[in-house]
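Peer 1: heads up, no residue letters with this:
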């Protein structure tokens, strides 16, 4: 799983002050054939915005919480496989649900398959690409 960009070239809103940015490695559903990428968001962004922006950056079209053509809702997950509450802003998750060296996983349904979590953990560990940085 090679990234499309580097942490230094992370995608995000340039209007977000560096002191308010949170950086993530974003992984997409395996069947979408989208390479992972690095992104940053404002600490005050709600999870919904993170999900929408990640899907847009990955070239995935969303329609009412689903990837176009899929019957299942799309969710954000942590590397532990926990669903990230999208009704809360990122700051509410920092230090609890999201830890340094976290990644975010965009996936359909209510869980990420164990084999997929293992793949992502191995790739993140090997390449040291997993990153949640507050600058």
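Peer 2: Right, received. Where do you want to start? Predicted model only: the values in this text are computed from it and were never measured.

Peer 1: contacts, neighbours, all on C-alpha from now
Peer 2: OK.

Peer 1: list the buried residues in the longest helix along the chain.
Peer 2: Of all the elements of type helix in the chain, the one with the most residues (DSSP state H) is helix 114-127. Neighbour counts over helix 114-127 (16 or more other C-alpha atoms under 10 Å) mark 117, 120, 121, 124 as buried.

Peer 1: can I get the residues you listed in JSON lines including distance to residue 39?
Peer 2: Output for those, formatted as JSON lines (distance: C-alpha to C-alpha, whole Å):
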{"residue": "117", "distance to residue 39": "20"}
{"residue": "120", "distance to residue 39": "17"}
{"residue": "121", "distance to residue 39": "18"}
{"residue": "124", "distance to residue 39": "15"}
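
Peer 1: nearest to residue 21, out of those: which one, please.
Peer 2: residue 124 (20.7 Å; C-alpha to C-alpha).

Peer 1: quick one: the closest one from residue 52, how far?
Peer 2: 23 Å (C-alpha to C-alpha, to the nearest Å).

Peer 1: same check, this time on residue 115
Peer 2: 25 Å.

Peer 1: check residue 116 too.
Peer 2: 22 Å.

Peer 1: ok so residue 91 is a helix residue?
Peer 2: Yes: assessed with DSSP: H, G, I helix; E, B strand; the rest coil, residue 91 lies in a helix.

Peer 1: neighbours around it, how many?
Peer 2: With neighbours defined by other C-alpha atoms under 10 Å, the count for residue 91 comes to 16.

Peer 1: this is the other structure I want to compare:
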């Protein structure tokens, strides 16, 4: 039921990412996209580099922003996305971007943009 797709730019394989950045995004995708649909869903993870930035996209083919999804999302604790937002702000200040997008026709996407730093460097 879970179908995964990875598009990983080799130039970002050594990039420093805050710990546990992707895990809650994938857990949310499984909980809200795969679990409620009998046919399951696709989850895609894309990491690429654009000059001195790392662009991260996690998307799914779940129910999107229909009313049932919105009710479930409102009933959840909502700490996963909020924690990611807070951790990115602590690590990068204003030097990052975090966006979510949901379509009525289905699907949910999280987009993160952070500075490209190799593993040995500390976040600035």
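Peer 2: Yes, it's here. Quantities reported herein were computed from a predicted structural model and do not represent experimental measurements.

Peer 1: mind checking the TM-score on these two?
Peer 2: Laid over one another, the chains give 0.30 as their TM-score (TM-score structural alignment, normalised by the length of the second structure), with 75 aligned residues with a C-alpha RMSD of 5.4 Å.

Peer 1: in the longest strand along the second structure, what counts as buried?
Peer 2: Across the second structure, the longest stretch assigned as strand under DSSP state E is strand 41-50. Buried positions in strand 41-50 of the second structure, judged by neighbour count with 16+ other C-alpha under 10 Å: 41, 42, 43, 44, 45, 47, 48, 49.

Peer 1: tell me what that strand is packed against?
Peer 2: On a contact count with 3 or more C-alpha pairs under 8 Å, 6 or more residues apart in numbering; DSSP states H and E, strand 41-50 of the second structure meets strand 2-8, strand 53-60.

Peer 1: so which of these is the most surrounded?
Peer 2: Mean neighbour count (mean count of other C-alpha atoms under 10 Å) peaks for strand 53-60 among those, with a mean of 21.

Peer 1: now the angle from it to strand 2-8?
Peer 2: Comparing the axes of strand 53-60 of the second structure and strand 2-8 via axes from the mean of the first three to the mean of the last three C-alpha atoms, to 10 degrees yields an angle of 170 degrees.

Peer 1: for strand 53-60 of the second structure, give me every contacting residue.
Peer 2: Residues outside strand 53-60 of the second structure that contact it (C-alpha atoms under 8 Å, 6 or more residues apart in numbering) are 12, 15, 25-26, 29, 33, 41-49, 107-116.

Peer 1: ok, back up a step: of the buried residues of helix 114-127 of the first structure, which is the nearest to residue 40 of the first structure?
Peer 2: Checking the buried residues of helix 114-127 of the first structure against residue 40 of the first structure with C-alpha to C-alpha, the nearest one is residue 124 at 17.1 Å.

Peer 1: I'd like to know how far that closest one sits from residue 50 of the first structure.
Peer 2: Using C-alpha to C-alpha, residue 124 of the first structure is found at 20 Å from residue 50 of the first structure.

Peer 1: repeat that for residue 115 of the first structure.
Peer 2: Residue 115 of the first structure is 25 Å from residue 50 of the first structure, by C-alpha to C-alpha.

Peer 1: ok, residue 74 of the first structure next?
Peer 2: Distance from residue 74 of the first structure to residue 50 of the first structure, by C-alpha to C-alpha: 12 Å.

Peer 1: mind listing what's buried along the top helix by length along the second structure?
Peer 2: As assigned by DSSP H, the longest helix anywhere in the second structure is helix 79-92. Residues 81, 84, 85, 87, 88 are the ones in helix 79-92 of the second structure that count as buried (16+ other C-alpha under 10 Å).
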